[in-house]
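A.B. asks: Make a model of this:
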Amino acid sequence: MRRVGIVGAGITGLIAAAELKKAGIEVFLLDKSKSVGGRMATRRVEDGRADHGAQFFTVRSNEFQQDVNKWIGDKEVKKWFGDHHPRYQSINGMNALAKYLAKNLCVYVNRKVQAIDFQNGRYQLYTEENEIFEATDIIFTPPSPQVMEILNNSKLQADKSILKTLKFSPCLVAIVKLYEEVLYGDHGQLTNPSSAIQRIVNDQQKGISKTPSLVYI
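C.D. replies: Got it, this is the predicted structure:
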């Protein structure tokens, strides 16, 4: 019987797990963080919230649009701005959508995968917490440097050439609480205000925060 292990419980891992489960395949997810979501990250700011990872997502396929339409019907997602390829946001912060997607899935958090092995037709995933999870197939969804670290610690023969070509640049995020309500940019966001800042988002204008705050990315 197939049993798929997915490393990383961000939106990619969660949707992959849901599709596999829909197909009748046993699946579980492992994530090193204390919660699901990955870059769909939301932080509390007094009476409000601040998305300090992904700010929105877009739809580029009919299949994904069907999923998004369901999320809209469940009042988990709404259109934020844009007509061509609208930007969609989670109503209660992006991490709330991840938690919604994780319902009814087998997810293990606070599990950092260190290495993998293959014996007797099954993969063994070894975690820092000295646990071993077995699977017939593995899907990796973390950024390539994290996948490279796992593979370098493993005895498996794996082609890492494509992973080595992927480059990641560091990104700093600042969450700034304001003393009073302000309007900022179009729809509460300003894109590329300087060479060092990619985006500024007003979480109160975005509709996820009662506390005035800005996120600088």
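A.B. asks: all contacts plus neighbour counts: C-alpha atoms, from now on.
C.D. replies: Noted.
A.B. asks: Quick one: the helices in this structure, in order.
C.D. replies: 11-22, 62-73, 94-102, 144-152, 161-165, 203-206 (DSSP state H).
A.B. asks: here's the other one to compare against:
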Amino acid sequence: MRPRSRTRTRGAALLLAAGAVALTGCGTRAAGAGSPAEPSAPAATPSVDYAAQAATAVARHDKLFPAIAARCGGAGAGAGSGEGERAIGASPGGELPADPEARKYAENHAFKQQAPLTPGARCRGAAHAARIKAAMTGGSGAKGAPHSADELRAVLTGLGYGFEGGGVYGSGAVNVSFVLSVPESGPCVTGRLGPPVTVEAHGMYVEGGCLEPRGGH
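C.D. replies: As a prediction, the model looks like this:
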């Protein structure tokens, strides 16, 4: 009887040991196996270097118009940033006039305010305006002054200007005008066939684009 008792005791011990191993295995997970992934930190949004973008645009402009680049190379880079300058036609510091009627007029026409120009953009604008006016009046080697909207469009296109966000307006030779943005770097150039022929450069309107916005009250 004693040998059987020993055999039973030994078998019971083996069963208990196997059960302990099984329980230990159920309650343990290997690191990295089936465990939920740790949430990753959100990727940082890269900052936009607007100054670098403006400088690159000016460089592209200078390749298209080397004569104007040579004239305005020392006037400062950038297009559209204020650099402490006020917008053409805007009151200093954006202050409203003291006179009630003048104040009301200024408030009603605030939508026509233009963005300021850097010295470089101002120089390029003036140079492009002079170049366009010379072509519109038949001077500076121009083949002939345009006398209609179609002729003006052909002259401006031949000079290397496009009309994205602008265009040539009028029919025939009546009330012919144009609005364009200097390629790559700005600013805006606006003019009329006349008489007299008028061409001027200016910043974009604060509401966006080179076309004068319509609105107010």
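A.B. asks: Quick TM-score on the pair, please.
C.D. replies: With the length set by TM-score structural alignment, normalised by the length of the first structure, the two chains reach a TM-score of 0.22; 87 aligned residues with a C-alpha RMSD of 6.0 Å.
A.B. asks: For residue 129 of the second structure, grab the count of nearby residues.
C.D. replies: Using other C-alpha atoms under 10 Å, residue 129 of the second structure has 21 other residues around it.
A.B. asks: Contacts only, for it.
C.D. replies: Contacts for residue 129 of the second structure were tallied using C-alpha atoms under 8 Å, 6 or more residues apart in numbering; they are 189, 199, 200, 201.
A.B. asks: report the longest strand in the second structure, please.
C.D. replies: The strand that spans the most residues within the second structure, counting by DSSP state E, is strand 174-181.
A.B. asks: helices or strands up against that one?
C.D. replies: In terms of contacts (3 or more C-alpha pairs under 8 Å, 6 or more residues apart in numbering; DSSP states H and E), strand 174-181 of the second structure is packed against strand 167-171, strand 188-192.
A.B. asks: what's the most buried one of those?
C.D. replies: strand 188-192 (a mean of 22; mean count of other C-alpha atoms under 10 Å).
A.B. asks: Tell me what angle the helix or strand following that one forms with strand 188-192.
C.D. replies: Where DSSP states H and E defines the elements, the next helix or strand beyond strand 188-192 of the second structure is strand 198-202. Strand 198-202 of the second structure and strand 188-192 meet at an angle of 160 degrees, taking axes from the mean of the first three to the mean of the last three C-alpha atoms, to 10 degrees as the criterion.
A.B. asks: what's in contact with the longest helix seen in the second structure?
C.D. replies: Residue-count comparison of every helix in the second structure, with assignments taken from DSSP H, identifies helix 2-26 as the longest. The set of residues that contact helix 2-26 of the second structure without belonging to it, under C-alpha under 8 Å, 6+ apart, is empty.
A.B. asks: Can you list the buried residues in the helix or strand following that helix?
C.D. replies: Following helix 2-26 of the second structure in sequence order, the next helix or strand is helix 50-64 (DSSP H and E). In terms of neighbour count (16 or more other C-alpha atoms under 10 Å), helix 50-64 of the second structure has its buried residues at 54, 56, 57, 58, 59, 61, 62.
A.B. asks: Pick out the most distant pair among those residues.
C.D. replies: Taking every pair in the buried residues of helix 50-64 of the second structure and measuring C-alpha to C-alpha, the maximum separation is 12.3 Å, between 54 and 62.
A.B. asks: count of neighbours near residue 126 of the first structure?
C.D. replies: For residue 126 of the first structure, the neighbour count with other C-alpha under 10 Å is 20.
A.B. asks: which residues does the residue nearest to it when sequence neighbours are not counted contact?
C.D. replies: When the adjacent residues along the chain are set aside, residue 126 of the first structure lies closest to residue 132, with 4.8 Å between them (C-alpha to C-alpha, 6 or more residues apart in numbering). The neighbourhood of residue 132 of the first structure, defined by C-alpha under 8 Å, 6+ apart, consists of 124, 125, 126.
A.B. asks: Sort out for me which of those are in strands.
C.D. replies: Secondary structure of the contacts of residue 132 of the first structure is defined by DSSP E; positions in strands are 124, 125, 126.
A.B. asks: and which of the residues you listed is nearest residue 162 of the first structure?
C.D. replies: Out of those, the one with the shortest distance to residue 162 of the first structure is residue 125. That distance is 22.2 Å, counting by C-alpha to C-alpha.
A.B. asks: dump the residue contacts of the closest one.
C.D. replies: By C-alpha under 8 Å, 6+ apart, the contact set of residue 125 of the first structure is 113, 114, 115, 116, 117, 132, 133, 134, 135.
A.B. asks: quick one: which of those is most hemmed in?
C.D. replies: Neighbour counts for the contacts of residue 125 of the first structure, by other C-alpha under 10 Å, peak at residue 113, which reaches 24 neighbours.
A.B. asks: Excluding covalently adjacent residues, which one is nearest to it?
C.D. replies: Counting by C-alpha to C-alpha, 6+ apart, the nearest residue to residue 113 of the first structure once its immediate chain neighbours are dropped is residue 127, at 4.2 Å.
A.B. asks: pretty sure the one you found is touching residue 117, no?
C.D. replies: No: under the contact definition of C-alpha atoms under 8 Å, residue 127 of the first structure does not touch residue 117, with a separation of 11.8 Å.
A.B. asks: Show me whatever sits in contact with both of those two.
C.D. replies: Residues touching both residue 127 of the first structure and residue 117 (C-alpha under 8 Å, 6+ apart): none.
A.B. asks: JSON lines for the contacts of residue 129 of the second structure, including distance to residue 154 of the second structure?
C.D. replies: JSON lines is the format used below for the contacts of residue 129 of the second structure (distance: C-alpha to C-alpha, whole Å):
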{"residue": "189", "distance to residue 154 of the second structure": "16"}
{"residue": "199", "distance to residue 154 of the second structure": "17"}
{"residue": "200", "distance to residue 154 of the second structure": "19"}
{"residue": "201", "distance to residue 154 of the second structure": "20"}
